[in-house]
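**Q** next come a sequence and a model predicted from it.
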Amino acid sequence: MSRFKALLLAGLMMFSCGPVLAQQPVPTLEKMTKTGVIKIGYTTRNIPFSFLDQKGEPTGYTIELCRRVVDLLKQKLSRPDIKIEFVERTASNRVVLLNDGSIDLECVSSTNTEERRRSVWFSYSHFITATRFVSLKSSGINTIADLAGRTVVVTKGSTNIAQLNTINREKSLYLALVQGVSINDAFEMVTQGKASAFVMDGILLASLVANAQNPENYVLSAEALSEPQPYGLMLRKDDVGFRDAVNDALLTIYKSGEINDIYNKWFMTDIGPDGVNLNTPMTGDLKAVFDNPVNLGG
């Protein structure tokens, strides 16, 4: 074989074995129209946002919100037969499941941050909460400074990890940081004395305490570890049509005032397996979000 033919053959082999361009995902609205299905991500014990009812069906504030969004998408697509397929997700795999098409819309309690927007997009905000910590009253931990030298737990895949690392470094707290698989797992570590405090979104901690066997044993920090952060429904990045359709649906729900009834149902009445009332009135900041939602999603 001549040198020219050998080089030509080598070039052809390199070309044929080169990297294959990633196939672009089908836009969600187009996929919904073709399949008659939308896949919604949920979790089982994230009261009041996403949990299972007595029949084992997903329910909660964001689940109800997403059901209403889907109702409005059905109207938009003239496809009243579109079905919801619920897919369980975890804090650590939710982005992967979104980007590989396993879910189309994540309907739990995900914080909308700049870092996350590098991988996914978010809808208009549906809740706002600051980061706090919960501890046992018997531990005598009341302030961030009291955490110095303690073991503190956060959940895998949460934004609270970066927040806590920053505070740990800035205040020289010398914390021992451990990660729980879920919020319930992390809370149990505090209950069992395996961690002195659990750092998480304030509303989720309040819910855990309210639903605990002995709520009087716990104290939620008055001191926040962050400014209030927005929650949004997560969806695939660069899916402009779907993002706009979801936001349009939320805008309809917000402007009609329907959001007030949905909010009060989950934050101001008895909910969950134990019928606990979180008694968390809508804040002025959240009402302002509903009155004038802003696209922070991408």
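**A** Good, I have the coordinates.
**Q** CA atoms for contacts and neighbours, from now on please.
**A** Noted.
**Q** give me the neighbour count for residue 135.
**A** 25 (other CA atoms under 10 Å).
**Q** what's in contact with whatever helix or strand it lives in?
**A** Residue 135 belongs to strand 131-136 when assigned by DSSP states H and E. For strand 131-136, contacts defined as CA atoms under 8 Å, 6 or more residues apart in numbering pick out 141, 160, 190-191, 196-202, 205, 217-228.
**Q** try this one next to it:
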Amino acid sequence: MSLPTCRLSSSVACVAGFLRPCLRRVLTVAAGLALVIPAVAPAGQPPVPGLPRVNTAAIPWSMADAAVALGDDTAARSDASPTMARIRERGRIVLGYRQTAVPFSYVDAKDRPMGLAWALCQRVVQALQREMEMPDLRSTPVRMIEQMRGPLIKGEAIDIDCAPSTVTVAREQQVAFSLPYYAASVRLMVRHGAGIHSINDMRGLRLAVVQGTTAERLVRAQHARAGFQLLMARDYDDAFRMLRERRAQALALDDVLLEGLRATSKSPNAFRIVGPPLGTEPEYYALALPKDDPAFKARVDAALAEIFRNGDMLQLQRESFQAAVPPFGHRLRIVPSPDMLALWAAGARYGSAADNNTPP
């Protein structure tokens, strides 16, 4: 095909008009091959101390940008995200969950996932069904342990980890995080009457902690000073078993998860949470997502922001945090704190003109 004859004064517009249909054909072929050029957006500063910043930086030039320039909205919606392309290809979305992370991610008597983080993921799936025009999109639950979160997401075996994942700089090397939806503090749980009131009373005693958690990092920082013996657990249930069977005199974990574990016990009143928080900053929970896929993160964040805005978050929290917990049916009675309500209010401003990525 030869270039058309153009006057010098309009040569740029003429050539652009000639190349436009060619570029459209190239993009169409590439879209059929699921070609995606991932874009990495720089991280900003947190909107409030300890909170991850919502990333709304523009995605660099990619196939999706070219599609927008050509007016191809369908390609812009799907091809910008390698995760969504993978979900579309397999016809299902894979969701990770925990077995005993009450009240965020655990199983009922019929071994079905439930909890607040799991409920949030179900809302995200509904939003993706509408966004991708896939009303029959199925979700596949996969049971995970804390240590496998990063490798499974990085290896594309998990699309979203629907569990209480604390946002940390180290974890951000492997995964991305959604808008935060909860805040907690790491504390100790002990048996009633143990005479332990804080970590300073643990010298010579055994402290259980789940490997790979932020609680492990915090107790290790005080290990030499406090002089306790550290017992490493595989998961939450394993750690609580150490405390129940008196192999450990204390268990370090996020306070809300400790409340959940206590509710799974036959005798919840036999255990109590003691001492001040072990960290100086709250632990912010978010859904863990594939790294280097800002388009997918933007869609998940938009779905969460809508939940924060329309009041559903309070209802979901009430259902999960005041429910009867298996196997003994003890009820959690955890109400949202003022800090939690402020966190949800901040999340509700995501994507609004008033937000503009500035601290509240």
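**A** The structure has been received and is ready for your questions. All values reported here derive from a predicted model rather than from experimental measurement.
**Q** can you calculate the TM-score here?
**A** In this superposition the chains share a TM-score of 0.86, using TM-score structural alignment, normalised by the length of the first structure; 272 aligned residues with a CA RMSD of 1.9 Å.
**Q** in the second structure, what stretch matches the strand holding residue 135 of the first structure?
**A** Mapped onto the second structure using TM-score structural alignment, strand 131-136 of the first structure spans residues 186-191.
**Q** what does stretch 8-19 of the first structure give?
**A** By TM-score structural alignment, stretch 8-19 of the first structure lines up with nothing in the second structure.
**Q** now the strands for the stretch 101-250 of the first structure?
**A** With strands called from DSSP state E, counting those that start in this stretch, the stretch 101-250 of the first structure shows them at 105-111, 120-129, 131-136, 151-155, 176-180, 197-201, 218-220, 229-236.
**Q** now for the second one, which elements pack on it?
**A** By that I understand strand 120-129 of the first structure. helix 94-99, strand 229-236, helix 240-255, helix 284-291 (3 or more CA pairs under 8 Å, 6 or more residues apart in numbering; DSSP states H and E).
**Q** contact partners of it?
**A** Contacts to strand 120-129 of the first structure, defined as CA under 8 Å, 6+ apart, come from residues 95, 98-99, 112, 201-203, 228-238, 243, 246-247, 250, 285-286, 289-290, 293-298.
**Q** quick one: residues contacting the aligned residue in the second structure for residue 205 of the first structure.
**A** Using TM-score structural alignment as the criterion, residue 205 of the first structure maps onto residue 258 of the second structure. Residues near residue 258 of the second structure by CA under 8 Å, 6+ apart: 189, 273.
**Q** just how off-centre is stretch 243-263 of the first structure within its chain?
**A** 18 Å (CA atoms, centre = their mean, to the nearest Å).
**Q** can you get me a residue count around the nearest residue to residue 260 of the second structure once chain neighbours are set aside?
**A** Among residues not flanking residue 260 of the second structure along the chain, residue 102 sits closest, at 4.6 Å (CA to CA, 6 or more residues apart in numbering). By the criterion of other CA under 10 Å, residue 102 of the second structure has 30 neighbours.
**Q** map residue 102 of the second structure across to the first structure for me.
**A** For residue 102 of the second structure, the residue aligned by TM-score structural alignment is residue 47.
**Q** can you point out the buried residues in the match of strand 131-136 of the first structure?
**A** 186-191 (16 or more other CA atoms under 10 Å).
**Q** turn the strands of the stretch 101-250 of the first structure into JSON lines, including distance to residue 4 of the first structure.
**A** Output for the strands of the stretch 101-250 of the first structure, formatted as JSON lines (distance: least, CA to CA, whole Å):
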{"stretch": "strand 105-111", "distance to residue 4 of the first structure": "54"}
{"stretch": "strand 120-129", "distance to residue 4 of the first structure": "48"}
{"stretch": "strand 131-136", "distance to residue 4 of the first structure": "66"}
{"stretch": "strand 151-155", "distance to residue 4 of the first structure": "59"}
{"stretch": "strand 176-180", "distance to residue 4 of the first structure": "59"}
{"stretch": "strand 197-201", "distance to residue 4 of the first structure": "65"}
{"stretch": "strand 218-220", "distance to residue 4 of the first structure": "75"}
{"stretch": "strand 229-236", "distance to residue 4 of the first structure": "47"}
